[in-house]
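Student: Need the 3D shape of this:
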Amino acid sequence: MKKAFFLLLFFPFVSFALDGTGSVDFYSTIIPLLNKNAVLRELVLCNFDIVGDPMGTRIGDIQSKALGGDRIGPYSMWANWHGNSGVKPVILTINTHTDFVDAHGRKVGGDLQKAVRIEEYIESVTIEPPEKDQSESVPGGLKHSIEPQTCSAKNGQRGR
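Tutor: Down below sits the predicted model:
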């Protein structure tokens, strides 16, 4: 029993140091990345409803004290693609290139302990078939919905 109690006390400290994935906010994380690439911004915002929270790779506290808990790409999310044959659930992934930067503005090679900030850019967008249990909507509603007026004005086809 003492061992179990000790492990339960120790577990929360260990869990914060582990790598993994974590959700990010679509508007504060994904939109700024999309704003750096007009073509991909239009592609994503005019053709997909974002259904679920985007998931990124979590940087652990052990790898970087300054960046521990931050998320980096690739960012995968459930989405509904508005194609010519109707709405189709897909997994949308925003693949990124990540540079880790030190306090002097120099890119850090392999030692993330020196990194104090992240610079991230979109390299590509991937679309995959949906997961078996993926639905077209989730509790809490859409994270982003296409804006027909904005998109139809740009490409003349999304004014449905």
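Student: From now on I want contacts and neighbour counts done on CA atoms only, so please keep to that.
Tutor: Will do.
Student: mind listing what's buried in the helix or strand Val90 falls within?
Tutor: If you go by DSSP states H and E, Val90 is part of strand 86-101. Across strand 86-101, burial judged by 16 or more other CA atoms under 10 Å covers 89-96, 99-101.
Student: compare with the first, here's sequence two:
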Amino acid sequence: MAVRVQEGDFDVGAELDRLTKGNRRIGGLAVFVGLVREMHVREGLHRDRIDALTLEHYPGMTEKALEDIEAEANRRWPLEATLIVHRYGRMEAGDRIVLVAVGSPHREAAFEACEFLVDWLKTKAPFWKLEETPAGEKWVGAHEGDDAAAARWEKKAQ
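Tutor: This next block holds a predicted model:
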């Protein structure tokens, strides 16, 4: 189980090799890689072109929040391996932002836990997002869709 917050890019293949090396109990590996997209899209509409994105975080607090989210996933599903790598700093369209990988004996648990981790880190991890657009810079707030996705897991915990 691992959480890293780093400025530099990551190698998805190398990360997955390290995560699964020697663990023959893993029968399913679910992976999510988040990228900086060029267009800001909400409700199916293209709004602003994004030239770059800067993510800021509070060192120590961010890692703790991600570790807590990861621990919750391990309480809910039978997991063999989890990995969250989240970048901070300035990134351009097409750059990788986040890697979430979950290994479990069964694919269903891997898929569900991966989706849970992505939903919760999107809403519960302390990152602040500044978008650079042709119209200038703007801080991005929470989106209702992200909150709704995270809330469905709250219901499942009860």
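Student: Got a TM-score for the pair?
Tutor: Once superposed, chain against chain, the TM-score is 0.27 (TM-score structural alignment, normalised by the length of structure 2); 79 aligned residues with a CA RMSD of 5.4 Å.
Student: hang on, the earlier thing: and which of the buried residues of strand 86-101 of structure 1 is nearest Met55 of structure 1?
Tutor: Thr93 (9.2 Å; CA to CA).
Student: so that closest one touches Thr126, yeah?
Tutor: Yes - using CA atoms under 8 Å, Thr93 of structure 1 makes contact with Thr126 at a distance of 5.0 Å.
Student: Just the buried residues of the longest helix seen in structure 2, please?
Tutor: In structure 2, ranked by residue count with DSSP state H as the criterion, the top helix is helix 107-124. Residues of helix 107-124 of structure 2 classed as buried: 107, 109-111, 113-124 (neighbour count, 16+ other CA under 10 Å).
Student: Which strands and helices lie in contact with the helix or strand just after it?
Tutor: Sequence-wise, the next helix or strand downstream of helix 107-124 of structure 2 (DSSP H and E) is strand 127-133. On a contact count with 3 or more CA pairs under 8 Å, 6 or more residues apart in numbering; DSSP states H and E, strand 127-133 of structure 2 meets strand 52-57, strand 136-140.
Student: quick one, strands of structure 1?
Tutor: Under the criterion DSSP state E, structure 1 contains strands at 20-23, 48-50, 55-58, 71-83, 86-101, 117-128.
Student: could I get those as TSV with distance to Ala153 of structure 1?
Tutor: Formatted as TSV, the strands of structure 1 follow (distance: least, CA to CA, whole Å):
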stretch	distance to Ala153 of structure 1
strand 20-23	32
strand 48-50	17
strand 55-58	31
strand 71-83	17
strand 86-101	20
strand 117-128	23
